[in-house]
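Engineer: Sharing a model that was predicted from the sequence below.
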Amino acid sequence: MRGDDDWIACPFPNTNVKKLMPLHGTAPILYKNGFYCVDCDGTLGAYDIMKDDGWSVLEKPKKIFKNDMHPNLLVECGGDLLLVKIGHIGTSVRIFRLDFSEMEWVEVESLGKHMLFISETSCLSAIAPNSRTENKIFFPRLYLNGGGILSYYTLPNQGRF
């Protein structure tokens, strides 16, 4: 079975900018049966592909960040929907898991055997190939002295290396 030969554009305008204002460049992600996007204060937008009734701004989870214009990224990791909060110029990284039963963000203490790769616009999760790379968050630091380096955080002590 094949899909259509042509792509069809389906615009879904944000009709409620006061409730949800994702930063430019942060992409929505596909998680289970829907697309999700998040704005800088942790408000979640969702599009359920099974219902096909457009985007909605979820009343929960409640905003967890106030007046913060640093990016939030979403990623699926080990079956969970995670929010990655990046501080100013990568000075800090915090991870939250969406508890769907309570519809609230819960801070994550460990990624277990997973690792995350973060860029300015997206985030990718993978199972670590060895114990030295588990529970780490890797991201490029492309602006340092004109050269590209790879930094990482480890969650137990939030140390940057």
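Structural biologist: That came through, no problem.

Engineer: switch to C-alpha atoms for all contacts and neighbour counts from now on
Structural biologist: OK.

Engineer: Can you list the residue ranges for strands in this structure?
Structural biologist: Listed from the start of the chain, the chain has strands (DSSP state E) covering 29-31, 34-38, 44-48, 55-57, 72-77, 80-86, 93-99, 104-107, 114-118, 123-127, 136-141, 149-154, 159-160.

Engineer: Rebuild the ones you listed as a markdown table, extending it with distance to Lys66 and mean neighbour count.
Structural biologist: Rendered in a markdown table, the data for these read as follows (distance: least, CA to CA, whole Å; neighbours: other CA atoms under 10 Å):
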| stretch | distance to Lys66 | mean neighbour count |
| --- | --- | --- |
| strand 29-31 | 23 | 18 |
| strand 34-38 | 14 | 21 |
| strand 44-48 | 14 | 20 |
| strand 55-57 | 17 | 19 |
| strand 72-77 | 13 | 24 |
| strand 80-86 | 13 | 21 |
| strand 93-99 | 15 | 18 |
| strand 104-107 | 14 | 16 |
| strand 114-118 | 22 | 21 |
| strand 123-127 | 22 | 17 |
| strand 136-141 | 24 | 20 |
| strand 149-154 | 24 | 16 |
| strand 159-160 | 24 | 14 |
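
Engineer: Comparison target below:
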Amino acid sequence: MDNGSGVVDWSEIGEDELVSIANRLYSVTDYFHLSQVCKAWRSINTLTRQNVLIPQPPLLMLAESKKNTTKEEDNLQTNNKTVRRGFVGLNNTNKVYELHLPELYQRRCVGSTGNWLITVNTELEINIFNPFSRTQFHLPSQSTLPDQYLFEFSDGEDDEFTQEDYTGRFLTKVVLSSPSAYINSKLDDVVAIACYGTKKRLAIARPGDESWTTIKSADILVDDVIFFKDRFYFVNRVGRVAYYDISCNPIVATHVSGEFRTDRYYVDKYYLVEWMGELLMVCKYFTEDELYYNTREFRVFKFNFDIKEWEEIKSLGQYSLFLGFNTSVSLLASDSSTFRCDCIYFTDDYMMGYIGTGTEGGSDMGVCDLKDGTIKPHYPGISTSLYSPPLWIIPQSLYQ
């Protein structure tokens, strides 16, 4: 380790010693800082799960704990910085690790990319926040987006919503670009794209901008967005896929595929995911009635760019998908991974099923095994919220 100059090369520390250090840590924050010491130490994320006691990513960030407090008690709690959020690793879902994160108090998480969360509060302020380093950047206010005060319903009538409803329903999802392997601590060259309003249109902004720039397009009702091959690809409610090249001015949509047609029933939710350099579209199907909803099936399709058609695939090989309010990703599973291969791990992101209905979101979480189609819970506890249910945090050091 000492190269003779008196300088210690920490990258040469052995795996056993690294595991020993990790097991002396007491918080997820310490674990994160350990993995950031040097490139070689990022291997702490792939060490044998039985050897490391601290939760390993991917991490499930749980909903804010519910406490019946007065407004004065809420203010005191925030000022005293005692607000905590729970984190669970798939290597031990029975153990919840908590962090003091007053920055997340009563904020709705509308996205996560790598270590970064995108949140909005009741004052419509939007932040990009790293819960491990507690670094924070500001995006333009939600109030700079158009169509703030009218929500359109299927019967054609307009109605005014409360500020809480705006916070809960207006922003559907925010995704960050990641032009390099890692989004650095200064968020250099990072662009955020937001899906907003009842028509689910798109807008872009950079940290420090005064306002969002709306993208003028005929495409509405966007279901999901990813940053794929240096472009923002999106899919809408009829399965039509297009992309935006944000280096162009003006930004215009280039359509990749037309309306998705299937021999099956109605698709309740579409996702886009990069998988081994390929573009996947995931179809999610619900069982739903007046009292509850739950996911009952997934189907996965790969886009063939040569013939411009979607082809169904039955297996992800050694990979698994992680879906929800997070940026949709595929991760390579191995013998030391905390998750199984050929599965879809999902959280509850069906906003229309809970926000404004009095029903708490977060119950529709699980893991779907693509081999047999079974869906089972990945978290044995209960973590629900009226406005911000659990979501995945997936450090980009896990991306392939």
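Structural biologist: Cool, the structure landed. Not measured: the values here are computed from a predicted model.

Engineer: What number of residues are in the vicinity of the aligned partner of Asp306 of structure 2 in structure 1?
Structural biologist: Alignment note (TM-score structural alignment): Asp306 of structure 2 maps to Ser101 of structure 1. Counted with other CA atoms under 10 Å, the neighbours of Ser101 of structure 1 add up to 6.

Engineer: ok, back up a step: can you list the strands of structure 1 in CSV and add distance to Ala9 of structure 1?
Structural biologist: Converted to CSV, the strands of structure 1 look like this (distance: least, CA to CA, whole Å):
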stretch, distance to Ala9 of structure 1
strand 29-31, 17
strand 34-38, 16
strand 44-48, 15
strand 55-57, 15
strand 72-77, 23
strand 80-86, 26
strand 93-99, 30
strand 104-107, 32
strand 114-118, 28
strand 123-127, 25
strand 136-141, 32
strand 149-154, 37
strand 159-160, 42
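
Engineer: Pretty sure Gly111 of structure 2 sits against Leu117.
Structural biologist: Yes: in terms of CA atoms under 8 Å, Gly111 of structure 2 counts as a neighbour of Leu117; the distance is 5.9 Å.

Engineer: Which stretch of structure 1 lines up against the helix or strand where Ser20 of structure 2 lies?
Structural biologist: In this structure, Ser20 of structure 2 is located in helix 15-22 according to DSSP states H and E. Residue correspondence for helix 15-22 of structure 2 in structure 1, counting by TM-score structural alignment: none.

Engineer: Helix 15-22 and the following helix or strand past that helix, what's the angle between them?
Structural biologist: Towards the C-terminus, the helix or strand next in line after helix 15-22 of structure 2, according to DSSP H and E, is helix 28-35. Using axes from the mean of the first three to the mean of the last three CA atoms, to 10 degrees, the inter-axis angle of helix 28-35 of structure 2 relative to helix 15-22 is 150 degrees.

Engineer: list the helices and strands helix 28-35 of structure 2 packs on?
Structural biologist: Helix 28-35 of structure 2 is packed against strand 92-100, with contacts defined by 3 or more CA pairs under 8 Å, 6 or more residues apart in numbering; DSSP states H and E.

Engineer: Please tell me which residues of structure 1 the strand it packs on aligns onto.
Structural biologist: Across structure 1, nothing matches strand 92-100 of structure 2 (TM-score structural alignment).

Engineer: and the next element down the chain from that strand?
Structural biologist: Towards the C-terminus, the helix or strand next in line after strand 92-100 of structure 2, according to DSSP H and E, is strand 108-113.

Engineer: need the next SSE after that next one, C-terminal direction.
Structural biologist: Taking DSSP H and E as the definition, the helix or strand that follows strand 108-113 of structure 2 towards the C-terminus is strand 116-120.

Engineer: Trace that next one over to structure 1 and give me the residue numbers.
Structural biologist: Residues of structure 1 matching strand 116-120 of structure 2 by TM-score structural alignment do not exist; the stretch lands nowhere.

Engineer: Tell me the helices and strands packed up against that strand.
Structural biologist: Under the contact rule (3+ CA pairs under 8 Å, 6+ apart), strand 116-120 of structure 2 is packed against strand 108-113, strand 126-129.

Engineer: Figure out which of these is closest to Gln318 of structure 2.
Structural biologist: Of all those, strand 108-113 sits nearest to Gln318 of structure 2, with 22.1 Å by CA to CA.

Engineer: What helices and strands are in contact with the closest one?
Structural biologist: Using 3+ CA pairs under 8 Å, 6+ apart, the elements in contact with strand 108-113 of structure 2 are strand 116-120, strand 171-176, strand 391-393.

Engineer: Find me the equivalent region of the last one in structure 1.
Structural biologist: Against structure 1, there is no aligned range for strand 391-393 of structure 2 (TM-score structural alignment).

Engineer: again, but for the second one
Structural biologist: Aligned by TM-score structural alignment, strand 171-176 of structure 2 corresponds to no residues of structure 1.

Engineer: and that strand, what does it pack onto?
Structural biologist: Right, strand 171-176 of structure 2 is packed against strand 108-113, strand 192-196, strand 222-228 by 3+ CA pairs under 8 Å, 6+ apart.

Engineer: Identify, out of those, the most deeply packed stretch.
Structural biologist: Of all these, strand 108-113 has the most neighbours on average by mean count of other CA atoms under 10 Å, namely a mean of 26.

Engineer: got the angle between it and strand 192-196?
Structural biologist: Per the same axes, to 10 degrees, the angle that strand 108-113 of structure 2 makes with strand 192-196 is 140 degrees.

Engineer: rewinding a little: where's the match of Asp306 of structure 2 relative to Thr26 of structure 1, distance?
Structural biologist: Remark: distance between Ser101 of structure 1 and Thr26 of structure 1 (CA to CA, to the nearest Å) = 26 Å.

Engineer: cool, and Phe12 of structure 1?
Structural biologist: As judged by CA to CA, Phe12 of structure 1 and Thr26 of structure 1 stand 16 Å apart.

Engineer: for Asn135 of structure 1, same thing?
Structural biologist: When CA to CA is the yardstick, Asn135 of structure 1 and Thr26 of structure 1 sit 23 Å from each other.

Engineer: Thanks again, I'm all set now.
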